[in-house]
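**Student:** Here is a sequence with its predicted model. Questions after.
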Amino acid sequence: MAAELVEAKNMVMSFRVSDLQMLLGFVGRSKSGLKHELVTRALQLVQFDCSPEVFKKIKELYETRYAKKSSEVAQPQPQQHRSPEALSIHSSYDRGSTVARTSISTTNIDYPALYGKYLNGLGRLPPKVAKPEVRLVKLPFYTTLDELLKPTELVPQNNEKLQESPCIFALTPRQVELIRNSRELQPGVKSVQVVLRICYTDTSSPQEDQYPPNIAVKVNHSYCSVPGYYPSNKPGVEPKRPCRPINLTHLMYLSAATNRITVTWGNYGKSYSVGLYLVRQMTSAELLQRLKTIGIKHPELCKALEFVPRSYRGECR
């Protein structure tokens, strides 16, 4: 049954709007809404109410669609049409903005279950490609509880300097409870947080947090505060910016509703990747206890390992 559920979710993720509407109409559910809303509704149907009849209908829609696609493969495609890989959930949103819209690349993302993952409405299931994954350095003052989105490359689709990369995901009930029941570090700031991390797309070694130029992060309908630049007292020296995980928790829907995150970034030649994580910020007492459990090490080894990024200093409370 578990294998059938995974198969059904993968098929649903590849459906067009018309396929999703036919599926939802088949079970008597609402067919109105944007594509990402239809996808979420269909995935909830698969997750909680996937009867043999529903699974049969999903398979029928999937086979009908790809039988039709295979018969058209020999026909030349108009140049202005985007390839299926370029289609994303946000394609039904307003395209009137002068900011170029791009989806987060999904070449290294497994097709997800409903909760806690990036939902991308690709036109078809791409083949599995084994490639090195971007890794981020471990956070010194946080314990990682869940990986909501693997480090995923921000891919520009034109020559515009300013790009937008949307991401749609939902938290599981367990993740929501962890956040709600966690203690407050200060008013409005929970110890369990959903954080966004951005780094260079480099698979040779674990990467530190690094922001692209002109970064802005929008969560649902509000912009999230991003650390600013440190002032510089030296003439001719550019101010530095502390690059650290960005806490999105206070702007998210702590329910079964989907959350939409949009990263605006400057495309100036360097490649960046983003990841989403559920973390718990440690207290000073917990950090001290961790140091005690490590034990005494040789001074030379400590010198070699001694590294706490300046951007993280002051985060431990």
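**Tutor:** Sure thing, it's come through.

**Student:** drop to CA atoms for contacts and neighbour counts, all remaining ones
**Tutor:** OK.

**Student:** does V46 sit in a helix, a strand or a coil?
**Tutor:** Three-state assignment for V46 (DSSP: H, G, I helix; E, B strand; the rest coil): helix.

**Student:** Contacts for the strand ranked longest in the chain, please.
**Tutor:** Determined from DSSP state E, the single longest strand within the chain is strand 142-153. Strand 142-153 has contacts (C-alpha atoms under 8 Å, 6 or more residues apart in numbering) with 104-106, 108-109, 116-118, 133-136, 201, 271-282.

**Student:** here's the one I want to compare it with:
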Amino acid sequence: MLLTFRVSELQTLLGFAGRNKSGRKNELQQRALELLRLNSKPVGVKIRDLYKTIQADQLVSHQMYGQSGPTNESIDQNIHRNEDTRVMRRVGQPGQSQSSAQHAKDLPPAHQASMPQSQVGRSGPVYQQPNYGNVGPQRTNNTVYPTYPYQQQKIISPMQLQPSQPYVVHPDVKLKKLPFFDLLGEILKPSSLMPQGTMRLQESPFTFHLTPQQATDIASSRDCRTGAKMEYIIQVQMRFCLQETSCEQEDYFPPSVAVKVNGKPCPLPNPIPTNKPGVEPKRPPRPVNISPLIKLSPTVPNQISVSWSADYGRRYAVAIYLVKKLTSTELLTRLKGRGPRHPDFTRGLIKEKLNEDADSEIATTSLRVSLACPLGKMRMSTPCRATTCMHLQCFDASLYLQMNERKPTWNCPVCDKSALYDNLVIDGYFQDVLTSNKLIGDSNEIQLLQDGSWENLVLKKDKDKDKNESKTETKTRTKIEPDTVDLDETNSSVPSSKPAEKKNAPLVVLISSDDDDDDDDDDDPSNNKTAKKFHASNDHNTRSSSGSLDDLVIIE
């Protein structure tokens, strides 16, 4: 048995016994035989374990050729049988053993190590020869050891990692109600997407029929106007979800999902892009309208094929419903039909918030609230908020419903928390504020007081602007009064006319020649006018006195 050990097994055995593990194979075999002579039970058990590992390695090579082997018990029996056979050979054939030992001595040491110990000359027997008088004849045929049934490691597919629990055809799954759709009927109950085989990509077929009334309702509700996309008010809706029965489930698409309705591919919501490497983008949780692809006949079945990738630890379900599509206007009408919340409820919240800090050194005496919707930045017409929100600020119900009609998120625009349609309520306090005559027309902000009342909030900028406008009006009035001036120059009492007369005083120029005077009077008519006035009063005196005197000419 030890002679069949490889170097690794011999080193393991010697290391187990605390002996030296270095050296050649024949040296390791000699040390192993010395251990065997000690008749130690732990060493014997270790030898048997190592021998079983050798047999297991042989099984791997035999399985490549389609061979099979017995169990561990047969291996132990073969071990005992082989040992007894070798002992019987030593006892019954002494001459043959001597000749074989003599032949083995002529071989090199490496060949001697590979030969059975019975054929190699030894100074003494390895085993103590027991008494075999009462032992029956044993089989002496030198057969090959049977193979050991070793289980090879196989690559486990994702489908084999699925839970061992059986799939339920119609699990007890409930999907969440969609606000913009009224449920009219259940065409296909929630059904499991059951994988077949070990392939990752799976495919499941489903079949359903429409009743005559359902086919008639769908056909009569569609809008077939030319040039426009065909719209269905009553739709056939397909929804995917996880198989969780603990609570209501949201829409959830399986990975790599693809749907075909009557052999035609069905468009699905576009995946949301992601920047994470190796992560498949998810699709937004929305229902799928398959109305344009189905056959509106109660006698013809509709075939649906769903392909998806198997996911470890998750199971999926698909369901088909008959629904009626609603608009944001219809939802707003339903919301108003519930009635507003009583103003005293909001008034109590205001008092509670303002009286919380009454005992502290820095207390809040008022709250500032905007009447403009955070979505449209305009004054609200229908103030509402969710019952799950803790703030007083409201938003416009009409804009909120229109926003979720295009992209359903149902998050509060004030606190960004979940604000579902069923939790919305119209605030009667702010509705009274918006319809009150006390509210200023251009003001979109109010101030809430400790007693629950409110007042208009006037900013300092507006106050300063009003003061500046009043000051400018008074200044313009005072400037108009001193600017009135009497333009009557004939009144000598007005002092402002005197400097004007001084400015307009004539300039007197002396001219020495009479001829030049005549020439100048003819050439300049403006001077003649002033000169005539002067000559009219002094013509007689000037001419009588002397002809050589110079004439006086007034030039303005």
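**Tutor:** Yep, that arrived. As the structure is a prediction and not an experimental result, all values here were calculated from the model.

**Student:** what about the strands in the stretch 201-317 of structure 1?
**Tutor:** For the stretch 201-317 of structure 1, applying DSSP state E, counting those that start in this stretch gives strands covering 216-219, 222-224, 246-247, 259-266, 272-281.

**Student:** wait, which of those is closest to L24 of structure 1?
**Tutor:** Across the strands of the stretch 201-317 of structure 1, L24 of structure 1 has its closest neighbour in strand 259-266 (21.4 Å, C-alpha to C-alpha).

**Student:** Look at E300 of structure 1 and say how many residues are nearby.
**Tutor:** 9 (other C-alpha atoms under 10 Å).

**Student:** Redo the strands of the stretch 201-317 of structure 1 as TSV? Include distance to L287 of structure 1.
**Tutor:** Formatted as TSV, these follow (distance: least, C-alpha to C-alpha, whole Å):
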stretch	distance to L287 of structure 1
strand 216-219	30
strand 222-224	28
strand 246-247	20
strand 259-266	31
strand 272-281	10
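
**Student:** can you give me the strands in the stretch 1-150 of structure 1?
**Tutor:** 100-101, 142-153.

**Student:** Including mean neighbour count and distance to Q186 of structure 1, could these go into a markdown table?
**Tutor:** Output for those, formatted as a markdown table (neighbours: other C-alpha atoms under 10 Å; distance: least, C-alpha to C-alpha, whole Å):
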| stretch | mean neighbour count | distance to Q186 of structure 1 |
| --- | --- | --- |
| strand 100-101 | 20 | 36 |
| strand 142-153 | 19 | 16 |
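
**Student:** want to try JSON lines for the ones you listed, with distance to K297 of structure 1 as columns?
**Tutor:** Shown next, in JSON lines, are the strands of the stretch 1-150 of structure 1 (distance: least, C-alpha to C-alpha, whole Å):
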{"stretch": "strand 100-101", "distance to K297 of structure 1": "50"}
{"stretch": "strand 142-153", "distance to K297 of structure 1": "23"}
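
**Student:** so which of the strands of the stretch 201-317 of structure 1 comes closest to Y62 of structure 1?
**Tutor:** So among the strands of the stretch 201-317 of structure 1, strand 259-266 is nearest, using C-alpha to C-alpha, at 26.8 Å.

**Student:** equivalent range in structure 2 for that closest one?
**Tutor:** Under TM-score structural alignment, the match for strand 259-266 of structure 1 in structure 2 covers residues 302-309.

**Student:** mean shift of that stretch relative to structure 1?
**Tutor:** Compared with structure 1 after fitting, stretch 302-309 of structure 2 deviates on average by 0.7 Å (mean C-alpha distance after the TM-score superposition for structure 1).

**Student:** which parts of that stretch are buried?
**Tutor:** Buried residues in stretch 302-309 of structure 2, counting neighbours by 16 or more other C-alpha atoms under 10 Å, are found at 302-309.

**Student:** how about the helices in structure 1?
**Tutor:** Applying DSSP state H to structure 1 gives helices spanning 2-13, 17-26, 35-49, 52-71, 173-181, 284-294, 299-305.

**Student:** Return the angle between stretch directions for the third one and helix 17-26.
**Tutor:** To tie it back to what came earlier, the one meant is helix 35-49 of structure 1. 40 degrees (axes from the mean of the first three to the mean of the last three C-alpha atoms, to 10 degrees).

**Student:** Just want the angle from helix 35-49 of structure 1 to helix 52-71.
**Tutor:** Taking the same axes, to 10 degrees, one finds helix 35-49 of structure 1 and helix 52-71 inclined to each other by 140 degrees.

**Student:** So which elements touch helix 35-49 of structure 1?
**Tutor:** helix 2-13, helix 17-26 (3 or more C-alpha pairs under 8 Å, 6 or more residues apart in numbering; DSSP states H and E).
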